[in-house]
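[1] Here you go, sequence then predicted model.
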Amino acid sequence: MIAVTGANGQLGRLVLEALTTKGASSVRALVRSPEKAQDLASSTVSVVEADYNKPETLAGALKGADRLLLISGSEIGQRIPQHTAVIEAAKTAGVKLIAYTSLLHADSSQMALAVEHKATEEALKASGLAYVLLRNGWYLENYDSSLAAGLQHGAITGAAGDGKIAAASRKDYADAAAAVLVDPDSSSRIYELAGSPAFTMSELAASLSEASGKEIPYTNMAKDDYAKMLLQAGLPEGFANIISDSAANAAKGSLYGSSEDLEKLIGRKSLSYQDYVRAFVAH
């Protein structure tokens, strides 16, 4: 049996779809509120409660599972104890392998986001369980708000300078996770998952200009100025700081990778940023 945490989230739902497509016959969707996720249930997918913040729900939810996809929690600052609780519950339940959605170059990245991912990776390595580290690059969907703002205001802003970003779609990362979970030969391994082709924010703006027929330039800002702009736009301070930190580190190459791991796992090219932008504009 394959278990998936955070199964009612955007990535989790896509993983369940991918597992179904790949013929997985027994999948357990672990969710915080089962009553809100009954549409996930099917002849091959069962839905059970598993709340990161309620450790008592975890071991029972994992009982009988051979493989677990631990999708990183969304509560920044709380993820280390949450993930550790899942890992301990997995050991208690007899899970044999844990795949974890980490961050590109998590062991060396200077991004603030990398801290909790690195700690989780270390907990997995110390657990004694077999593990797979799915070091996901940036999601193309992370730029939805930038693309929308570009169409509305005629410019894209950020703090990534000329840094290359190897982003892929959420579906690409979900398909990669599913491929690992259904592979009987999966064992402790690290995948650096980067999309192709990589792009700069100026190239993203140029693609948006081409798709929309409007001239939409990219305006680069200092990290602190970008954070202030995000605050003024209504983002919570912590989130604004994370976004500005990530952008500033992208300028230093933290979101770039040339590994072909992603395309090898999914058996095709990852969705290009140009195609993603065209679809965004058309939608």
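    Arrived safely, thanks for sending. Numbering: from 1, shown residues only.
[2] From here on, just use CA atoms for contacts and neighbour counts.
    Noted.
[3] Please list all residues in contact with Leu124.
    Applying CA atoms under 8 Å, 6 or more residues apart in numbering to Leu124 gives the contacts Ile87, Ile98, Tyr131.
[4] From the residues you listed, pick the one nearest Ala3.
    Of all those, the one sitting nearest Ala3 is Ile98; the distance, using CA to CA, is 9.5 Å.
[5] take the one below as the second:
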Amino acid sequence: MTLLVTGAGGHLGRLVVESLLERGTPARDVVATARTPEAVADLAARGVQVRRADYDEPASLDAAFAGVDRLLLVSGSEVGRRVAQHRNVVEAAGRAGVGLVAYTSITRADRSTLVLAEEHRATEQLLAASGLPHVFLRNSWYLENYTAQVPTVLEHGAVIGSAGTGRVSAATRADYAAAAAVVLAQPDPARTVYELGGDTAFTLGELAETLGRVAGREIAYRDLSADDHTAALVAAGVPEPYAAVLADGDRGLSEGELFTDARDLSTLIGRPTTTLEQALRSA
């Protein structure tokens, strides 16, 4: 069975390929696609089939998907363009006769009010209408969204946000990637929707407290209004449209939109998910 992972040049896609290999999938049965194949040349050296695929170029998708049995569509990174790009992938998968398409979506995409959920919901609808067998992998936030901020937080002694006491079920990219590999390689996916998130959700206040304990110093959480949060991000150099999306993420977090207690992630990977403290210590 030939398994294809799109976006293998990115963080999540590469980790899925690595997880497939670690789980025992023969390298010759794994296809890794990227806009720039040179970016994954090391995978080719290990026997993985490397093919060029650009979500904006249907012809490249047709060539890449030839002979593929199952496909993981890693959502594109270009917010505002993803529906058209994902449509190209779904249509190419249909032309190639792909037997299963798994898609990396977002928590409760079918009813989420998050701005970021709109394109995920539209993609889920595209897949449902396509007639292709499919699985939705609805990922909550990445822990890396927070660990990447550690140097700045330590510099200023505070986590800023506008999430109130809302809890987020964040998990590491590696955990999400392992779950995607399980779903892609298992004989028959047991379900069509998985709500994926870390075993132990946390508030941003608890994030600050945990980082303080790990770093051995006091870290505060400063809860701002959405407007003030956006302004603070812009002042820090974040483009205003993206700053507004980030603040909207905290708004959703405050309303429970990135929380799940389904335990689908740890069930799929067969172990507890990486904890916030473990991730912060690694960072």
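    Looks like it arrived, so ask away. Remember, predicted model here, so these are calculated numbers, not experimental data.
[6] In the second structure, point out the residues matching stretch 244-254 of the first structure.
    Aligning stretch 244-254 of the first structure against the second structure (TM-score structural alignment) gives residues 247-257.
[7] buried set for that stretch?
    Within stretch 247-257 of the second structure, the residues that qualify as buried are Ala247, Asp248, Gly249, Asp250, Arg251, Gly252, Leu253, Ser254, Glu255, Gly256, Glu257, counting by 16 or more other CA atoms under 10 Å.
[8] Give me the contacts around that stretch.
    Counting by CA under 8 Å, 6+ apart, the neighbours of stretch 247-257 of the second structure from elsewhere in the structure are 107-108, 112-116, 161-168, 226-227, 229-230, 258-259.
[9] quick one: the strands in the first structure?
    2-4, 27-31, 45-49, 67-70, 97-103, 130-136, 156-158, 189-193, 218-220 (DSSP state E).
[10] Among the contacts of stretch 247-257 of the second structure, which ones are in helices?
    Taking DSSP state H as the definition of helices, the contacts of stretch 247-257 of the second structure contribute Ala226, Asp227, His229, Thr230.
[11] Go through these and say which is closest to Thr33 of the second structure.
    Set against Thr33 of the second structure, the nearest of these by CA to CA is Thr230 (35.4 Å).
[12] From Ala160 of the first structure, how far off is the aligned residue in the first structure for that closest one?
    With the correspondence set by TM-score structural alignment, Thr230 of the second structure lines up against Ala227 in the first structure. To Ala160 of the first structure, Ala227 of the first structure is 12 Å away according to CA to CA, to the nearest Å.
[13] Is it possible to mark the buried ones in the contacts of stretch 247-257 of the second structure?
    Buried residues within the contacts of stretch 247-257 of the second structure, counting neighbours by 16+ other CA under 10 Å: 107-108, 112-114, 116, 161-168, 226, 229-230, 258-259.
[14] The first structure: matching residues for stretch 153-170 of the second structure?
    Residues 150-167 of the first structure are matched to stretch 153-170 of the second structure when aligned by TM-score structural alignment.
[15] should've said stretch 103-123 of the second structure
    Under the alignment (TM-score structural alignment), stretch 103-123 of the second structure falls on residues 100-120 in the first structure.
[16] Please enumerate residues in contact with that stretch?
    Under CA under 8 Å, 6+ apart, the answer for stretch 100-120 of the first structure is 69-72, 76-77, 79-80, 83-84, 121, 131-138, 192-194, 242, 245-246, 249, 254-255, 257.
[17] Just the buried ones from those, in ChimeraX syntax?
    Paste this into ChimeraX to select the buried members of these, with burial taken from 16+ other CA under 10 Å:
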select :69,70,71,72,79,80,83,84,121,131,132,133,134,135,136,137,138,192,193,194,242,245,246,249,254,255,257
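[18] Thr33 of the second structure -> the first structure?
    Residue correspondence, TM-score structural alignment: Thr33 of the second structure in this structure matches Leu30 in the first structure.
[19] same deal with Gly216 of the second structure?
    When the first structure is aligned by TM-score structural alignment, the residue opposite Gly216 of the second structure is Gly213.
[20] Could you verify my assumption that the match of Thr33 of the second structure touches Val45?
    No: the pair Leu30 of the first structure / Val45 is not scored as a contact, 10.2 Å apart, by CA atoms under 8 Å.
[21] These two - which one has more neighbours?
    More neighbours sit around Leu30 than around the other of Leu30 of the first structure and Val45, counting by other CA atoms under 10 Å; the figures are 28 against 20.
[22] neighbours of the nearest residue to that one once chain neighbours are set aside, just the number please.
    Nearest-residue entry for Leu30 of the first structure: Thr5, 4.7 Å, with adjacent residues in sequence omitted and distances by CA to CA, 6 or more residues apart in numbering. Counted with other CA under 10 Å, the burial measure for Thr5 of the first structure works out to 27 neighbours.
[23] ok, now His117 of the first structure?
    The number of residues packed near His117 of the first structure is 25, by other CA under 10 Å.
[24] likewise Pro133 of the second structure?
    Pro133 of the second structure: 15 neighbours (other CA under 10 Å).
[25] Let me know the distance separating the residue opposite it in the first structure once aligned from Leu104 of the first structure.
    Alignment of Pro133 of the second structure against the first structure is given by TM-score structural alignment, with Ala130 as its counterpart. Ala130 of the first structure sits at a distance of 20 Å from Leu104 of the first structure (criterion: CA to CA).
[26] again, but for Gln78 of the first structure
    The separation that Gln78 of the first structure has from Leu104 of the first structure, given CA to CA, amounts to 20 Å.
[27] Just list the residues touching the residue lying closest to Ser146 of the first structure once chain neighbours are set aside, thanks.
    Nearest in space to Ser146 of the first structure, with sequence neighbours left out and distances taken as CA to CA, 6+ apart, is Ile156 at 6.0 Å. Remark: with contacts taken as CA under 8 Å, 6+ apart, Ile156 of the first structure is in contact with Ser146, Leu147, Ala149, Gly150, Ala205, Ile216, Pro217, Tyr218, Thr219.
[28] Please list which of those residues are preserved in the second structure.
    Of the contacts of Ile156 of the first structure, the contacts whose aligned counterparts also meet in the second structure (both residues aligned by TM-score structural alignment, their matches' CA atoms under 8 Å) are Gly150, Ala205, Ile216, Pro217, Tyr218, Thr219.
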